[in-house]
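[1] I need the structure of the sequence given here:
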Amino acid sequence: MNKYISILAISISLISTIAFASDDKFDYENFVKQYHQAMTNTQQPGVSKEDLEIYLSFLTDDVGNQHFPNAPDDSREPDGKKLMREGMSRYLGVHTDYKAKILEYIVGYNSIALKHTFSATGLRSDGSEFSYSKVVLDVLELENGKVSVIRRYGK
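    Sure, this is the predicted structure:
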């Protein structure tokens, strides 16, 4: 029940954030918190397809995604969101533990530089375990209140 309340709260907040985006008073702080929470939710144990759709609702349909070293091209594609849905769906539910935290962010005109940390443990499809911890910088370009390009920099 609490999960559905959380989903409803995020959805209502997203609608209000998008409404701000049509004004000159875009609420970057609120957007960063909501975006990061939605992204974090997609990595949690017990994640659902609804969690993924909430995250994807922050993105334009033609979102570009640059993620070094795996995806060095930041080109926006007409089916960018669809491609992200397919790619992220392969990994839903693989984590047994996931923690994330915003370290800092800076906003510019239609852009956000978001420095955050995350750590995870989980199981691969072959049953072997994995764990990792990273600090990354995501540079987000916004268009009409949604993320149009994601550039992830990290080791």
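
[2] alpha carbons only for contacts and neighbour counts from here, please
    Noted.

[3] Touching stretch 103-110 from outside, list them.
    Tyr28, Ile112, Ala113, Leu114, Lys115, His116, Thr117, Glu141, Leu142, Glu143 (Cα atoms under 8 Å, 6 or more residues apart in numbering).

[4] quick one more, to check against the first:
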Amino acid sequence: MKLIYSILLTCLVSFASVAEEVNQELKQLAQDYFQVMVASQAPSATNKELEAYLALLTDDVGHQHLPYEVDDRRLPDGKESMRKGMMYYLGAHTEYQAKLLNTFIFNDSAIAIRYQHSAKGIHPDNNQAIAYTSVIMEVLEVEEGKVARIRKYHE
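    You can find the predicted model right below:
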């Protein structure tokens, strides 16, 4: 009987340590994602910062940003579409700052980050001044250590 209890206890400790390791990896991915995302929005951002952000994504990443982008399907050119969109807005901000408010980890497949950000700049479509402050929740679905789907929600 003692042998059975010992085996069960060993299994539980093993599972707990594996779960904690995965949890730490996801926490680190959340931190890395937030840092490179903020850097990609900075007034001084270049292609280097965009590529650092894109490196965290799968090639077929899906992206939804309601109400602007409603389709979250994963397509083979998902990363390339994001690159194209981000390049269009590169340098539009004259000021940008963000503060991470919360990080949530969901089992081994999802992260949610909640942050407040504010920006000023010139919109590239109409050359009008923009200024905003908002709280965003990004839910990131993770596969094999990379972000496979991004869903953005405004508070």
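
[5] Show me where the first structure has its helices.
    Assigned by DSSP state H, the helices in the first structure fall at 2-21, 28-41, 49-56, 80-89.

[6] do you know which of those lies nearest His67 of the first structure?
    Evaluated with Cα to Cα, these place helix 80-89 nearest to His67 of the first structure, the distance being 11.8 Å.

[7] can you tell me what part of the second structure the closest one aligns to?
    With TM-score structural alignment applied, helix 80-89 of the first structure matches the range 78-87 in the second structure.

[8] Touching the matching stretch from outside, list them.
    Asn47, Leu50, Leu54, Leu57, Thr58, Asp59, Asp60, Val61, Gly62, His63.

[9] In PyMOL, select just the buried ones from these.
    Selection of the buried residues among the contacts of stretch 78-87 of the second structure in PyMOL, burial being defined by 16 or more other Cα atoms under 10 Å:
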select buried, resi 50+54+57+58+59+60+61+62+63
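
[10] Quick check: the residue lying closest to Val135 of the second structure once chain neighbours are set aside vs Ser134 of the second structure, distance?
    For Val135 of the second structure, ignoring the flanking residues on the chain, the nearest one in space by Cα to Cα, 6 or more residues apart in numbering is Gln116 at 4.2 Å. Here the criterion is Cα to Cα, to the nearest Å. By it, Gln116 of the second structure lies 6 Å from Ser134 of the second structure.

[11] Those two: which has the busier surroundings?
    Shown here are Gln116 of the second structure and Ser134; by other Cα atoms under 10 Å, Gln116 has more neighbours (17 against 12).

[12] so that one makes contact with Tyr153?
    No: between Gln116 of the second structure and Tyr153 there is no contact under Cα atoms under 8 Å: 11.8 Å.

[13] Common neighbours of these two, please.
    Between them, Gln116 of the second structure and Tyr153 share the contacting residues Ile136, judged by Cα under 8 Å, 6+ apart.

[14] What distance do you get for the residue positioned nearest the centre of the first structure to Asp24 of the first structure?
    The residue lying closest to the centre of the first structure (Cα atoms, centre = their mean) is Met39, at 3.3 Å. Met39 of the first structure sits 25 Å away from Asp24 of the first structure, going by Cα to Cα.

[15] Could you count how many residues lie near Ile106 of the first structure?
    Ile106 of the first structure - counted by other Cα under 10 Å - has 13 other residues nearby.

[16] how about it, what's its partner in the second structure?
    By TM-score structural alignment, Ile106 of the first structure lines up with Phe104.

[17] Repeat that for Gly122 of the first structure.
    Using TM-score structural alignment, Gly122 of the first structure pairs with Gly121 in the second structure.

[18] Would you confirm that Ser119 of the first structure contacts Tyr98?
    Yes: counting by Cα under 8 Å, Tyr98 is a contact partner of Ser119 of the first structure at 5.7 Å.

[19] Looking at those two now, which is surrounded by more residues?
    Applying other Cα under 10 Å to Ser119 of the first structure and Tyr98 shows that Tyr98 carries more neighbours, namely 19 against 15.

[20] What are the boundaries of the strands in the second structure?
    Ranges of strands within the second structure are 57-65, 93-106, 110-122, 129-143, 146-154, based on DSSP state E.

[21] Distance to Met82 of the second structure added to these, as JSON lines?
    Formatted as JSON lines, the strands of the second structure follow (distance: least, Cα to Cα, whole Å):
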{"stretch": "strand 57-65", "distance to Met82 of the second structure": "8"}
{"stretch": "strand 93-106", "distance to Met82 of the second structure": "18"}
{"stretch": "strand 110-122", "distance to Met82 of the second structure": "19"}
{"stretch": "strand 129-143", "distance to Met82 of the second structure": "15"}
{"stretch": "strand 146-154", "distance to Met82 of the second structure": "11"}
